[in-house]
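In: Below is the sequence, then the predicted model.
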Amino acid sequence: MSYTAWILITASLVGLTCGLIGVFLILRKMAMMADAISHTVLLGIVVAYLVTQSLSGIHMLIGAVLAGLLTTFLVQWFHSRGVQEDAAIGVVFTTLFAIGVILIATKVGNAHLDVQHALMGEIAFIPWNVISLPLIGEVPRATLMLFIVFIIVVVALIAFYKEWKLTSFDPALAASIGIPVMFMHYLFMLLVSITTVASFDAVGAIMVVAMLIAPAASAYLWTDRLSIMIMISGLLGVLSAIGGYYLAVWLDTSISGSMAFATGITFVISFLFSPKHGILWKMRKVGTG
């Protein structure tokens, strides 16, 4: 498979997986939690490197996921003790991310681990870091990891669709009928953490946030049906990834940055033209009315 094809497949997997997860983040009014986790996983990656002195292996994934879960736990802990949720997210996110940055600056040294790479990623290098699979051949490691995470996300969404739907819209009702609301919350945030970690190295924190929020927010403007919203969100994530790549080629600029910009374009188009909530559609209805 060609160099360009691997980049497009990898970016599309990021857009698709983040798009599916992002819908529930939007419905739960937890969009900023995506921003927090996508940054605080840096701390987990740095700590894992300091312990093992290696930038490859399962320990990096474990460290990042634990950092994501720590973020979720601390935010929930502060919120349960009277701190507003947005304030709790802001304090935890900035503090843990700052610790990660300080550790990079003071402890990591000459290892290929820096703040710019963490924020923007480098998807152009993905096709060169490959692993050989039986019957398939050489596949980029990041692409394989993203595909595995995509399968996990799809299976989890199918298995817990009703529970997450109910806990997203009416957690009190969910608790009254015996659904373990807090367990489902932490299980969902584990899924968010895994998705974020899998996307982090390839595309960086900025694109992860864009892909988790913008496609889902756009899909929310097009439909009120959850199942349709999930499909639209995943589709918009893929379209943003592909469109952003060709925009980057045309402008000769950052691939991840262009893909993030493309998600913003899809949101603006949805905001203007969606038949249910679009500004121009509403103006037309007022004019004809």
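Out: Structure's in. What do you need? Residues are numbered from 1 along each chain as shown.
In: contacts, neighbours, all on C-alpha from now
Out: Fine.
In: could you pull out the helices for the chain?
Out: 3-27, 31-52, 58-80, 85-103, 115-120, 141-159, 161-169, 171-176, 181-222, 226-251, 255-273, 279-288 (DSSP state H).
In: Export those helices as TSV, with columns for distance to Ile131 and mean neighbour count.
Out: What follows is the helices of the chain, written out as TSV (distance: least, Cα to Cα, whole Å; neighbours: other Cα atoms under 10 Å):
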stretch	distance to Ile131	mean neighbour count
helix 3-27	13	24
helix 31-52	21	24
helix 58-80	14	20
helix 85-103	29	18
helix 115-120	22	18
helix 141-159	6	17
helix 161-169	33	17
helix 171-176	43	14
helix 181-222	15	24
helix 226-251	23	21
helix 255-273	23	22
helix 279-288	48	12
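In: can you tell which of those is closest to Gly109?
Out: helix 85-103 (9.4 Å; Cα to Cα).
In: Can you tell me what sits against the closest one?
Out: Contact with helix 85-103 is made by 32-33, 36-37, 39-44, 46, 71, 74-76, 78-79, 115, as judged by Cα atoms under 8 Å, 6 or more residues apart in numbering.
In: before we move on, what about stretch 263-276?
Out: Identification of contacts with stretch 263-276 by Cα under 8 Å, 6+ apart yields 210-211, 214-215, 217-219, 221-223, 236-237, 240, 277-281.
In: try this one side by side with the last:
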Amino acid sequence: MSYTAWILLTASLVGLSCGIVGAFLILRRMAMMADAISHTVLLGIVVAFLITRELSGGHMLIGAMIAGLLTAVLVQWFHSRGVQQDASIGVVFTTMFAVGVILIATQAGNAHLDVKHALMGEITFVPWQTISLPWIGEMPEATFMLSAVTIVLLLVIIAFYKEWKITSFDPALAASIGIPVVWMHYLFMSLVSVTTVASFDAVGAIMVVAMLITPAAAAYLWTDRLSVMLVVSAAFGVVSAIAGYAIAVWVDTSISGSMAFATGLVFLVSFLASPKHGLLSRYVRRSAASNP
């Protein structure tokens, strides 16, 4: 594959995986948790690096997963003790991210790990960092990791689809029929953490937040069915990745920033043109009702 094709494939995998996870985040009213986890995983990555002194490997996923779960646990703990949920997210997110930034500045200064890289990523470097795989040959490491995470994500979503659906729409009903709601919640937080860190190195936290929230929010405007929403959200993520790359080449600017901007364009089109919840369709219905 060409240099451009690897970049587009990697970005599309980010859009696909984040779009699927983001749909459940939107339905569970946990959009800001995506912002929190996409930043707090930095602490898990830094701690994993400080322990192993290696910038790649499974320990990064483990560290990020632990940081993501710790974020969810702390937010829930503060909220259960009377702190508003948005305030809990703000306190935990800023504190853990700040600790990660301090550790980078003081302990990881000589490594290819810095705050700018964490926020914006550098997808243009992805095709140069390769691994050799049997029957496949040379493949970018980030693309391989994202492919593996996407496959695992799809398998888990399919395996527990009924449980995800019920716990997302009615946790009380789920608990009453014996579904382990708390366990499903933390399993979901683990998926969010793993998806985030798999995307983190290539595209940075800004694009991860955009891909987790905006395609799913746009898909929510087009359908009321969960299965359709998952497919549409994933498709919007892929479209945003490809369109964002085209914008970046055209304007000669940041690829990750352009992809994040493209998600905003997708949402704007959906907000205006979706047949049921779109601004234009609502205007047409109101006009038709007032002029029978």
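Out: Great, that's in hand. Every value quoted in this text rests on a predicted model; they were computed, and no experiment measured them.
In: Can you give me the TM-score here?
Out: Remark: TM-score between the superposed chains equals 0.99 [TM-score structural alignment, normalised by the length of the first structure]; 289 aligned residues with a Cα RMSD of 0.7 Å.
In: coming back round to it: got the helices of the first structure as a markdown table, with distance to Leu135 of the first structure columns?
Out: Below are those laid out as a markdown table (distance: least, Cα to Cα, whole Å):
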| stretch | distance to Leu135 of the first structure |
| --- | --- |
| helix 3-27 | 18 |
| helix 31-52 | 32 |
| helix 58-80 | 23 |
| helix 85-103 | 40 |
| helix 115-120 | 33 |
| helix 141-159 | 14 |
| helix 161-169 | 34 |
| helix 171-176 | 46 |
| helix 181-222 | 24 |
| helix 226-251 | 27 |
| helix 255-273 | 31 |
| helix 279-288 | 51 |
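In: Of all those helices, which one comes closest to Ser132 of the first structure?
Out: Once those are compared by Cα to Cα, helix 141-159 is nearest, at 9.1 Å.
In: so who does Ala260 of the second structure touch?
Out: 206-207, 210-211, 240, 244.
In: That one and Phe144 of the second structure, how far apart?
Out: According to Cα to Cα, to the nearest Å, Ala260 of the second structure and Phe144 of the second structure sit 22 Å apart.
In: just Glu122 of the second structure next, same as before
Out: Distance from Glu122 of the second structure to Phe144 of the second structure, by Cα to Cα: 16 Å.
In: again with Ala217 of the second structure
Out: Between Ala217 of the second structure and Phe144 of the second structure the distance is 28 Å, computed by Cα to Cα.
In: Touching stretch 218-229 of the first structure from outside, list them.
Out: Stretch 218-229 of the first structure has contacts (Cα under 8 Å, 6+ apart) with 23, 216, 230, 232-233, 236, 266-267, 270-271, 274-278.
In: Swap in 7 Å and give it another go.
Out: 232-233, 266-267, 270-271, 274-277 (Cα atoms under 7 Å, 6 or more residues apart in numbering).
In: Excluding chain neighbours, what is closest to Glu138 of the second structure?
Out: Ser132 (4.5 Å; Cα to Cα, 6 or more residues apart in numbering).
In: shouldn't the one you found be in contact with Met139?
Out: Yes: contact between Ser132 of the second structure and Met139 holds when scored by Cα atoms under 7 Å: they sit 6.4 Å apart.
In: More neighbours: the two, which one.
Out: Ranked by neighbour count (other Cα atoms under 10 Å), Ser132 of the second structure and Met139 place Met139 first, with 18 against 11.
In: The more buried one contacts Gln129, doesn't it?
Out: No: here Met139 of the second structure does not reach Gln129: they are 8.3 Å apart, not a contact under Cα under 7 Å.
In: Overlap in contacts, those two.
Out: Residues touching both Met139 of the second structure and Gln129 by Cα under 7 Å, 6+ apart: none at all.
In: Can you find the partner of Leu221 of the first structure in the second structure?
Out: Matched by TM-score structural alignment, Leu221 of the first structure corresponds to Leu221 in the second structure.
In: State the distance from that match to Ala148 of the second structure.
Out: Leu221 of the second structure sits 30 Å away from Ala148 of the second structure, going by Cα to Cα.
In: same check, this time on Ala98 of the second structure
Out: Distance, Ala98 of the second structure to Ala148 of the second structure, by Cα to Cα: 30 Å.
In: cool, and Gly22 of the second structure?
Out: For Gly22 of the second structure, the distance to Ala148 of the second structure (Cα to Cα) stands at 18 Å.
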